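>>> What follows is a predicted protein model with its sequence.
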Amino acid sequence: MISMSVIHSIRCMRKEGASVAAIARELGISEPTVRKYLREVDLSDRPPVRRERPSKICFASMSFQQAHQYFSAVWADGFPRSRHHAVSDVR
């Protein structure tokens, strides 16, 4: 990890029109590192907060009656589709 002063230098040099290669040479860091810090928006020490996503299979939110009706309808046809398709219907 590089210091905030180096990151500030990277950004200032780029605003002045310096190329990524020139910035890397002058500061003694690699070009991918220069690109990384030019691309970064949030430079805080806190890790990003991950949004909570709902489960792909949401049987927990279904009542027993709803699940029974769903699977009865699917299995009534002799289960013509694969189990993967049946699970995707629930999403």
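Yep, that arrived.
>>> going forward, measure contacts between C-alpha atoms and count neighbours the same way
Fine.
>>> Show me what counts as buried in the one helix or strand residue 25 maps to.
Using DSSP states H and E, residue 25 falls within helix 20-27. Using 16 or more other C-alpha atoms under 10 Å as the test for burial, helix 20-27 gives 20, 23, 24.
>>> pretty sure the second one is in contact with residue 11, am I right?
Okay, so that is residue 23. No. Shown here, residue 23 and residue 11 do not form a contact pair, counting by C-alpha atoms under 8 Å, at 9.4 Å.
>>> helices or strands up against the helix holding residue 25?
helix 4-15, helix 31-39 (3 or more C-alpha pairs under 8 Å, 6 or more residues apart in numbering; DSSP states H and E).
>>> okay, the angle between the longest one and helix 31-39?
Looking back up the chat, that one is helix 4-15. 80 degrees (axes from the mean of the first three to the mean of the last three C-alpha atoms, to 10 degrees).
>>> Alongside the first one, take a look at this:
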Amino acid sequence: MLTLKVENTTAQPHVTKHGDSTFNIGSINGENVQVGNSNTLTTNVTIQELAKKIAKSDDPEAKSKLKEFLQNSTVGSLIGAGASALIGIL
């Protein structure tokens, strides 16, 4: 049997090397910080927290989209009377 192996020697320096990385970090201040490779970050926020943060923002598009979301009949039936209270925040 004959095996032919072709290797592009000019591409070798461009091959990504996978290995362990070392991160030396003095200190980190903040929320939702992720350091490293292949990590996952899960954040849970209530709809009320989301509405309050969007209401405090100067983003009319975000306010409009959230208001549209809360006025949806399916969302309204799931949230109940709380939907109108959240719209009032905006």
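Happy to help now that I have it. On a predicted model such as this, the values are computed, not experimentally measured, just so you know.
>>> Could I get the TM-score for this pair?
Superposed pair, TM-score by TM-score structural alignment, normalised by the length of the second structure: 0.25. Supporting alignment: 35 aligned residues with a C-alpha RMSD of 3.6 Å.
>>> And the contacts of the helix holding residue 25 of the first structure?
6, 10, 13, 14, 30, 31, 34, 35 (C-alpha atoms under 8 Å, 6 or more residues apart in numbering).
>>> which parts of the one helix or strand residue 84 of the second structure maps to are buried?
Using DSSP H and E, the element containing residue 84 of the second structure is helix 82-89. Applying a neighbour-count criterion of 16+ other C-alpha under 10 Å, one finds 83, 86, 87 buried in helix 82-89 of the second structure.
>>> The first one contacts residue 70, doesn't it?
Going back to what we said before, that points to residue 83 of the second structure. Yes. Assessed by C-alpha under 8 Å, residue 83 of the second structure is found in contact with residue 70 at 5.8 Å.
>>> what touches both of the two?
With C-alpha under 8 Å, 6+ apart as the test, residue 83 of the second structure and residue 70 both reach residue 76.
>>> which residues touch residue 70 of the second structure?
76, 83, 84, 86, 87.
>>> ok, 7 Å please
Contacts of residue 70 of the second structure were listed using C-alpha atoms under 7 Å, 6 or more residues apart in numbering, and they are 76, 83, 87.
>>> Kindly indicate which of those lies nearest residue 60 of the second structure.
Closest approach between these and residue 60 of the second structure, by C-alpha to C-alpha: residue 87, at 13.7 Å.
>>> Can you give me the distance of the closest one to residue 50 of the second structure?
Note on residue 87 of the second structure: its distance to residue 50 of the second structure, by C-alpha to C-alpha, to the nearest Å, is 12 Å.
>>> One more: residue 82 of the second structure?
13 Å.
>>> Kindly report the same for residue 68 of the second structure.
Relative to residue 50 of the second structure, and taking C-alpha to C-alpha, residue 68 of the second structure is found at 14 Å.
>>> Check residue 79 of the second structure too.
In terms of C-alpha to C-alpha, residue 79 of the second structure sits 14 Å off from residue 50 of the second structure.
>>> same check, this time on residue 75 of the second structure
15 Å.
>>> from the contacts of helix 20-27 of the first structure, which would you call buried?
Using 16+ other C-alpha under 10 Å, the buried ones in the contacts of helix 20-27 of the first structure are 10, 13, 14, 34.
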